[in-house]
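test case, fold it:
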Amino acid sequence: MIDLLDFSQASIICGLLTVYVLLIKKNALRSFSDYILAAFILSQIWAAILYLLIYTGKIVSVAFLYRTAAPITFLIPPLGYLYVRTVLYNEQKFKRIDMLHLIPFVFFIINYIPFYFSPNEYKLDIITKTIQARTFAIEKQLGIFPETVFYIFRPIQSIIYLLFQWILLFEYKKANPIKMIQDQIKLVIQWLRVFTFANALIILGYVITIPIYLLLKEKFDSKVVHIIPEIILGIGFFSICCYLLIYPQALNGLPFVKYKETQSSLIENETDKIPFIYDDYSNEIKLIENYFKQTKAYLQPNLSISKVAVEAKIPNRDLSYIINNYYEKRFNDYLNEMRLQHFLSKVNTQSLDNYTIEAIALESGFSSKTSFYRAFKRFYGCTPSEYLETLKTPL
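Have a look, this model is predicted:
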């Protein structure tokens, strides 16, 4: 039997790691779409945590949290849709009309206000009965409206937004034949498909709860029956997080995307817009090189890509794309190469009788002796001492 507790905990940990990669990691891009994806994942995590508290009975210790995940689940479908849209079209802010997506969330917050402000003893009584009989959670009215409104509207909303996501992807594919677009665009489209497929699994987990309740009401309290939708939901969420941890480059999104018009093969006198990555980013390259030449920012041990992006006035995503594709390096390797060049220039102008190798390395921007030696061996294939010996050896 699958241990739901272990599986859910693994999903939560995987989700938190993904949020770390998206927003907290030193060189995280932190694009607008990344924040939306992080909100999507955190909403899923909160719902999973509340379910685990109920599943294990520990919710009695934090009764005030009961049903707090209910309104948040109505943020998950629109966040998924908005994430796909902002990635495909490089959107950097919400539209005013996007406020309408909050209506179900606000509606159910208002619905549960009487319960949220009810006495703790009442909440404990509700929780105890829910733990004893899962059907009680569906049958007992806790808000202004019956709970069936929540359990029916949630899958309906999820299905509608899932259709919107697929429509976005199909329209994009129809307008932009995959064979005509570049690798980074293909990678992002593939990720968005995985994301949407996983969303379909999550929605299936929600939707299947209702027929199980209606058809197997007398067995609804059985863990074997009740675990099925939770496992399906968990697999969907787990897939999203694992994919991003394995293929983080998908988070680079679609920088420098332009559209070229071609004659439509479907409609006479009409044109199709084919996306491509604009290769002429010479201005951005000059900005980057001048920035490091003038500021020598690589001498800062904890320099982040976000700080460089702000100071060089280049969007995070564009900066990351140029370093990865033009210089064909990771950001840290790009910095370390400049630090090593600075180190060698110092060694050539300063006597090692007065300074140690480690002291010059730290002055060159390396955060530790270990990181310096690792970078040096990676770039030059030998230790600093061995390299310096070759410089002393006469030809």
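
contacts, neighbours, all on C-alpha from now
Fine.

who does the longest helix anywhere in the chain touch, helix- and strand-wise?
Longest helix in the chain, counting residues (DSSP state H): helix 147-175. Using 3 or more CA pairs under 8 Å, 6 or more residues apart in numbering; DSSP states H and E, the elements in contact with helix 147-175 are helix 76-88, helix 135-139, helix 183-207, strand 271-277.

how about that helix: buried residues?
Residues of helix 147-175 classed as buried under the neighbour-count rule (16 or more other CA atoms under 10 Å) are 147, 150-151, 154-155, 157-159, 161-162, 164-166, 168-169, 172.

what's the helix or strand harbouring residue 37 packed up against?
Taking DSSP states H and E as the definition, residue 37 sits inside helix 32-56. With contacts taken as 3+ CA pairs under 8 Å, 6+ apart, helix 32-56 sits against helix 4-19, helix 69-72, helix 76-88, helix 120-132.

again, 6 Å this time
Packing partners of helix 32-56 (3 or more CA pairs under 6 Å, 6 or more residues apart in numbering; DSSP states H and E): helix 76-88.

name the residues of the helix or strand following the helix it packs on that are buried.
Remark: after helix 76-88, the chain's next helix or strand is helix 103-116, criterion DSSP H and E. Neighbour counts over helix 103-116 (16+ other CA under 10 Å) mark 104-105, 108-109, 111-112, 115-116 as buried.

which one among those residues gets closest to residue 312?
The nearest member of these to residue 312, counting by CA to CA, is residue 105 at 39.3 Å.

hmm, that closest one is touching residue 70, no?
No - counting by CA atoms under 6 Å, residue 105 stays clear of residue 70, with 8.8 Å between them.

find residues that contact each of those two.
The contact sets of residue 105 and residue 70 do not overlap (CA atoms under 6 Å, 6 or more residues apart in numbering).

tell me the most buried of the helices and strands packed on helix 147-175?
Each of those was scored by mean neighbour count; the highest is helix 76-88, a mean of 22, by mean count of other CA atoms under 10 Å.

now do that one against helix 147-175, angle only.
Orientation note: helix 76-88 sits at an angle of 20 degrees relative to helix 147-175 (axes from the mean of the first three to the mean of the last three CA atoms, to 10 degrees).

quick one: distance of helix 76-88 to the chain centre.
12 Å (CA atoms, centre = their mean, to the nearest Å).

quick revisit: now, among the buried residues of helix 103-116, which is nearest to residue 214?
Using CA to CA, residue 108 comes nearest to residue 214 of the buried residues of helix 103-116, at 23.3 Å.

in this structure the closest one contacts residue 71, no?
Yes - taking CA under 6 Å as the definition, residue 108 is a contact partner of residue 71 at 5.2 Å.

and this one, please, so the two structures can be compared:
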Amino acid sequence: MRWLWVFTGLNTLLYPPVLLAMLLPFSTAYTTIFTVCVLGLYLLTASTLLLLRPQVLYGIRSPQLSGDEALLLPLPAPAKPEDASRAYSLSEEKKQEYRARIEAHMLQQPFRRKGYGIKDLAEETAIPPHHLSAFINQEYRMNFSDFINRQRVNYIKERMAQLDWRQLTLEGLALEAGFGNRTTFFRAFVKLTGSTPSEYQAQVAASS
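As a prediction, this is how the structure comes out:
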């Protein structure tokens, strides 16, 4: 907004005098000199601002956070069900068929592949992508990303109950489950369990 105020202010201050100089009966030499000076000042000011702060053209960037500070930022608002979920009303028979296919396929743990997307699941279950998106939104009350992350979190919770998982760090366990990075893992785990991975780990250790 500051850049817009500056840009608009420069236009308001500099262009009207140039227009007046061209319309009023001043000498041609005086008008030319005045116009060149004003436009030169305008271009110099704008160029200097863009040279020093080019990011103003793309909006003001928020300060960068490092470490666990970034993990404590508020989660984005949950995605609303896609329009496809409203457009496709599936029969009960089709819903049962899709649920059986999806849950049977999840037993093979395809979510452990990094970058696993809805097109991958649609191709592997032979369910049209638009039907799959609508079904997940309607039946599981979540979007595809949350659905896959829930499978990954459940996988991690099962691994935490085993002794051999302690050979891995939490980050290593997250990568094994298919999460792309520590931040995504941390946020998904808190969202779906209500506790951080370390807190859950302590609970498992205390109960074993």
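
care to give me the TM-score?
Remark: TM-score between the superposed chains equals 0.56 [TM-score structural alignment, normalised by the length of the second structure]; 129 aligned residues with a CA RMSD of 2.3 Å.

so the helix holding residue 37 of the first structure matches what in the second structure?
On the second structure, no counterpart of helix 32-56 of the first structure exists by TM-score structural alignment.

compute the inter-axis angle for that helix and helix 76-88.
Computed with the same axes, to 10 degrees, the direction of helix 32-56 of the first structure lies at 160 degrees from that of helix 76-88.

what lines up with residue 91 of the second structure in the first structure?
By TM-score structural alignment, residue 91 of the second structure lines up with residue 278.

what about residue 280 of the first structure, how many residues close to it?
Counted by other CA atoms under 10 Å, the residues lying close to residue 280 of the first structure total 9.

in a helix, it, correct?
No - Residue 280 of the first structure sits outside any helix when classified using DSSP: H, G, I helix; E, B strand; the rest coil, being coil.

what sits against it?
Residue 280 of the first structure makes no contacts at all, as judged by CA under 6 Å, 6+ apart.

what's the answer for residue 185 of the second structure, then?
residue 179.

any idea which element the corresponding residue of the first structure for it lies in?
The equivalent of residue 185 of the second structure in the first structure is residue 372 (alignment by TM-score structural alignment). Using DSSP H and E, residue 372 of the first structure maps to helix 369-380.

that helix vs the second structure, mean deviation?
Superposing on the second structure and averaging over aligned pairs (mean CA distance after the TM-score superposition for the first structure), helix 369-380 of the first structure comes out at 0.6 Å.

mean deviation, the helix or strand just after that helix versus the second structure?
Next along the chain after helix 369-380 of the first structure, taking DSSP H and E as the criterion, comes helix 384-392. Once fitted to the second structure, helix 384-392 of the first structure is off its aligned match by 1.4 Å on average (mean CA distance after the TM-score superposition for the first structure).

what residue of the second structure takes the place of residue 155 of the first structure?
Under the alignment defined by TM-score structural alignment, residue 155 of the first structure corresponds to no residue in the second structure.

what sits against residue 155 of the first structure?
Contacts of residue 155 of the first structure were listed using CA under 6 Å, 6+ apart, and they are 206-207.

okay, buried residues for stretch 34-41 of the second structure please.
Judged by neighbour count (16+ other CA under 10 Å), stretch 34-41 of the second structure contains these buried residues: 34-35, 38.

which residues in the first structure does that stretch match up with?
Under the alignment (TM-score structural alignment), stretch 34-41 of the second structure falls on nothing in the first structure.

and that stretch, how far out from the chain middle?
The chain centre lies 45 Å from the centre of stretch 34-41 of the second structure; the measure is CA atoms, centre = their mean.

tell me where the second structure has helices.
Under the criterion DSSP H, the second structure contains helices at 2-23, 28-52, 68-71, 83-87, 92-106, 118-125, 129-139, 144-160, 170-177, 182-193, 197-207.

residue 112 of the second structure: which of those is closest?
Residue 112 of the second structure sits nearest to helix 170-177 of all the helices of the second structure, at 4.7 Å, using CA to CA.

show residues contacting the closest one.
With CA under 6 Å, 6+ apart as the contact definition, helix 170-177 of the second structure has outside contacts at 112, 152.

check the mean deviation of it from the first structure.
Once fitted to the first structure, helix 170-177 of the second structure is off its aligned match by 0.6 Å on average (mean CA distance after the TM-score superposition for the first structure).

quick revisit: can you add distance to residue 112 of the second structure and give the helices of the second structure back as JSON lines?
What follows is these, written out as JSON lines (distance: least, CA to CA, whole Å):
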{"stretch": "helix 2-23", "distance to residue 112 of the second structure": "45"}
{"stretch": "helix 28-52", "distance to residue 112 of the second structure": "45"}
{"stretch": "helix 68-71", "distance to residue 112 of the second structure": "22"}
{"stretch": "helix 83-87", "distance to residue 112 of the second structure": "26"}
{"stretch": "helix 92-106", "distance to residue 112 of the second structure": "10"}
{"stretch": "helix 118-125", "distance to residue 112 of the second structure": "12"}
{"stretch": "helix 129-139", "distance to residue 112 of the second structure": "19"}
{"stretch": "helix 144-160", "distance to residue 112 of the second structure": "7"}
{"stretch": "helix 170-177", "distance to residue 112 of the second structure": "5"}
{"stretch": "helix 182-193", "distance to residue 112 of the second structure": "13"}
{"stretch": "helix 197-207", "distance to residue 112 of the second structure": "18"}
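
and for residue 19 of the second structure, the neighbour number?
12.

how close does it get to residue 116 of the second structure?
Shown here: residue 19 of the second structure relative to residue 116 of the second structure, a distance of 60 Å by CA to CA, to the nearest Å.

ok, residue 183 of the second structure next?
Look at residue 183 of the second structure and residue 116 of the second structure: by CA to CA, they are 17 Å apart.

now residue 34 of the second structure
Separation of residue 34 of the second structure from residue 116 of the second structure (CA to CA): 63 Å.

residue 102 of the second structure now?
The value you get for residue 102 of the second structure to residue 116 of the second structure, if CA to CA is used, is 14 Å.

more neighbours: these two, which one.
A count of neighbours by other CA under 10 Å puts residue 102 above the other of residue 102 of the second structure and residue 116, at 19 against 15.

show me what contacts the more buried one?
Residue 102 of the second structure makes no contacts at all, as judged by CA under 6 Å, 6+ apart.

count the residues that sit near the residue nearest to residue 181 of the second structure when sequence neighbours are not counted.
In space, and not counting its chain neighbours, residue 181 of the second structure is closest to residue 175: 7.2 Å by CA to CA, 6 or more residues apart in numbering. When neighbours are counted by other CA under 10 Å, residue 175 of the second structure registers 18.

repeat for the one 4 residues further on
In terms of burial, residue 179 of the second structure registers 26 neighbours under the definition other CA under 10 Å.
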